[in-house]
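A.B. asks: okay, predicted coordinates and the sequence, questions at the end:
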Amino acid sequence: MTDTTAPALTPPTRPATPPATPPATPVVARTRDELREARSALDDGDVAVVMTMGALHEGHATLIHQARQAHRHVVVTIFLNPLQFGPKEDLSRYPRTFDADLEICTAAGVDLVFAPTPDVIYPDGDPGVRVSAGPLGDVLEGQARPGHFDGMLTVVGKLMHLTRCSAAYFGQKDAQQLLLIRRMCRDLDFPVRVVAVPTVREPDGLAMSSRNTYLTASDRETALCLSAALRAGAEAAPEGPSAVRRAARAVLVREPLALVDYLVLVHPDTLEDVPEWYRGEALLAVAGRVGTTRLIDNLPVLVGPGGGALETFTQA
């Protein structure tokens, strides 16, 4: 949920006609036939989709609100995709909160919620043909979670087809996912505009995530070192890449209970480490385990004179 410039923010454009008045309660479709019937009632091509795995929070609500402001109709998908979970990841542990999710969708003015089961999305079982993320899917999160991005792109592609959306909204927090979805749409000619929305954070700076529900009170305190490291790195951005990495790393080493998988400053198009001479936009990303929970976070930064934190990338 880019050509060679990925995870960039594509500013929402106002439709030629104003957004339609949302229904009092979204239509809920659970089968392909129900989806087809409900989607046919949305009588134009200006339909945005927000794809989720459930356990909705304010970050998801922000995606929905942005889509609602720019499009006549909004569809939310709630599907816990088994293809995205590796053998060491507990799919059964993922929170399932459909009633609360539906309340959020209702309050945000969603027209249609598609909440299928795996047998609806994959009627023949595990698909024999999948979308490959390629080399960009083998680094960072892909290295830690082999096959994750192939499963993600496969379901995103299927949901784009099934919902017949003209735009799809995704959070900047999942920067690598955003990059790969943009590349899929470009490389495979999906007629879908991918819109990035800035990361939504808790008041203490922690990036909103469904996985935050796994954190104990002490875990949560520890987890704040991730966003603090990103802020420290961004403050050092005017001095160059080495200063960014050094400042961010200094915060992380002071928190021994956070087991860091990676801390990188990479080019937003290629995910390759930027060299010391580099000046321009870069992705500062971190991942680590706090208690039993693995968390990710990132911050787009402008490196060089006048640099600092960005909400999203400005390249189009």
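C.D. replies: Yep, it's here.

A.B. asks: hey, let's count contacts and neighbours off CA atoms from now on
C.D. replies: Noted.

A.B. asks: what's the local residue count around T216?
C.D. replies: By the criterion of other Cα atoms under 10 Å, T216 has 14 neighbours.

A.B. asks: let me redo that: D33
C.D. replies: Neighbour count for D33, taken as other Cα under 10 Å: 10.

A.B. asks: helix/strand/coil for it?
C.D. replies: Assigned with DSSP: H, G, I helix; E, B strand; the rest coil, D33 falls in the helix class.

A.B. asks: surely L56 and I104 touch.
C.D. replies: Yes - counting by Cα atoms under 8 Å, L56 touches I104, with 7.4 Å between them.

A.B. asks: who has more neighbours, these two?
C.D. replies: Using other Cα under 10 Å, the more surrounded residue of L56 and I104 is L56, with 22 against 18.

A.B. asks: contact partners for the more buried one?
C.D. replies: Neighbouring residues of L56 by Cα atoms under 8 Å, 6 or more residues apart in numbering: 97, 100-101, 104, 210.

A.B. asks: hmm, which two among those are most spread apart?
C.D. replies: I104 and S210 (14.1 Å; Cα to Cα).

A.B. asks: longest single helix anywhere in this structure?
C.D. replies: helix 217-235 (DSSP state H).

A.B. asks: for the next helix-or-strand element following that one, which residues meet the burial criterion?
C.D. replies: Per DSSP states H and E, the first helix or strand lying C-terminal to helix 217-235 is helix 241-253. Residues of helix 241-253 classed as buried: 241-245, 247-249, 251-252 (neighbour count, 16 or more other Cα atoms under 10 Å).

A.B. asks: let's bring in a second model and compare:
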Amino acid sequence: MVQVLRTPAEFKAWRKNQTGNVGFVPTMGALHSGHEELLKNARRENQVVVLSIFVNPTQFNDPKDFEKYPLTWDQDLKIAETNKVDAIFYPRYPDMYPDEYRYKVSENSYSQLLDGAHRPGHFDGVLSVVMKLFNVVAPDKAYFGEKDFQQLTLIKGMVDAFFMDVEIVPVATVRENDGLAKSSRNLLLTPEDRQKAPIIYKTITTAKTSEEAAKALTAAGFAVDYVTDVHGRRFVAARLGAVRLIDNVQI
């Protein structure tokens, strides 16, 4: 039976009684097989597995995006049970932000590029909530997908900068059979847009340059935020209708 703990105090009391390594998978819910891959890695490498589910409002630069984020608690609970999760930390906003977000964690270089250039304040919200979650959960290892590669890099950097005692474990992007990177936002795509979405992966893996990829996506009907090659990876963010999709591949 999965323990569901709602407040930091409840979780910390439970955590004191745990022995062995704790593996942690922080999420915003709407779990899919990409999250399951993180949980499987955590289960394989640790004695205790913790999942958090918290749709973090401070990382949404668009309030409408926050409001329509998919909530699938019953399905999430089943996935947690199937993957032998020991505890779910499922807090409310007042418990996570008793200060009303007066205090935050900021990075002033890499977070300004790529997604950060298009989503002001997004990574402040991500880093702040992840630090809070690490302080509550006190994990030995935490698992993050490479689909959000910029996020993964920034969290690794934060852990190093603040001498935090947690190992960040990257997990390869999980894809649908047609190449589309697994994402909770895929649930928001119309059937027509879902058919079109795999063009992103096909384009970024076959185009010779990022400029060529951007032109091809625009021609296919995507509203392209960016296609950029940085440090041997190609990053993309593009919209289909109201849904913003991101991906990256090694080049």
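C.D. replies: Yes, it's here. Computed from a predicted model, the values in this text were never measured in an experiment.

A.B. asks: okay, D99 of structure 2 and N41 of structure 2: tell me how far apart.
C.D. replies: 34 Å (Cα to Cα, to the nearest Å).

A.B. asks: neighbour count winner among those two?
C.D. replies: N41 (17 against 9).

A.B. asks: would you mind naming the helix or strand containing the more buried one?
C.D. replies: Using DSSP H and E, N41 of structure 2 falls within helix 33-45.

A.B. asks: what span of structure 1 is that helix aligned with?
C.D. replies: Matched against structure 1 by TM-score structural alignment, helix 33-45 of structure 2 falls on residues 58-70.

A.B. asks: structure 1: which residue goes with S210 of structure 2?
C.D. replies: Under the alignment (TM-score structural alignment), S210 of structure 2 pairs with R245 in structure 1.

A.B. asks: in this structure its match contacts V264, no?
C.D. replies: Yes - the pair R245 of structure 1 / V264 is scored as a contact, 7.2 Å apart, by Cα under 8 Å.

A.B. asks: what ranges do the strands span in the stretch 1-150 of structure 2?
C.D. replies: Taking DSSP state E, counting those that start in this stretch as the test, the strands found in the stretch 1-150 of structure 2 are 3-5, 22-27, 48-53, 87-89, 141-145.

A.B. asks: save those strands as JSON lines, and put in mean neighbour count and distance to A13 of structure 2 too.
C.D. replies: Listed next are these as JSON lines, based on neighbours: other Cα atoms under 10 Å; distance: least, Cα to Cα, whole Å:
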{"stretch": "strand 3-5", "mean neighbour count": "16", "distance to A13 of structure 2": "10"}
{"stretch": "strand 22-27", "mean neighbour count": "24", "distance to A13 of structure 2": "15"}
{"stretch": "strand 48-53", "mean neighbour count": "23", "distance to A13 of structure 2": "14"}
{"stretch": "strand 87-89", "mean neighbour count": "22", "distance to A13 of structure 2": "12"}
{"stretch": "strand 141-145", "mean neighbour count": "21", "distance to A13 of structure 2": "20"}
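
A.B. asks: let me have the ones you listed in JSON lines, adding distance to V243 of structure 2 as columns.
C.D. replies: Listed next are these as JSON lines, based on distance: least, Cα to Cα, whole Å:
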{"stretch": "strand 3-5", "distance to V243 of structure 2": "31"}
{"stretch": "strand 22-27", "distance to V243 of structure 2": "19"}
{"stretch": "strand 48-53", "distance to V243 of structure 2": "21"}
{"stretch": "strand 87-89", "distance to V243 of structure 2": "28"}
{"stretch": "strand 141-145", "distance to V243 of structure 2": "20"}
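
A.B. asks: so for V174 of structure 2, which of those strands sits nearest?
C.D. replies: strand 141-145 (8.3 Å).

A.B. asks: give me the contact list for the closest one.
C.D. replies: Applying Cα under 8 Å, 6+ apart, the set of residues contacting strand 141-145 of structure 2 is 21-26, 34, 38, 41-42, 152, 166-173.

A.B. asks: just to revisit the earlier point, mean deviation of the match of helix 33-45 of structure 2 from structure 2?
C.D. replies: Superposing on structure 2 places stretch 58-70 of structure 1 at an average distance of 0.5 Å from its equivalents, by mean Cα distance after the TM-score superposition for structure 1.

A.B. asks: Q150 of structure 2 maps to what in structure 1?
C.D. replies: Aligned partner of Q150 of structure 2 by TM-score structural alignment: Q176.

A.B. asks: the longest helix that structure 2 contains aligns to what range in structure 1?
C.D. replies: Ranked by residue count and defined by DSSP H, the top helix of structure 2 is helix 122-137. Helix 122-137 of structure 2 corresponds to residues 148-163 in structure 1, going by TM-score structural alignment.

A.B. asks: fine, thanks again, bye for now.
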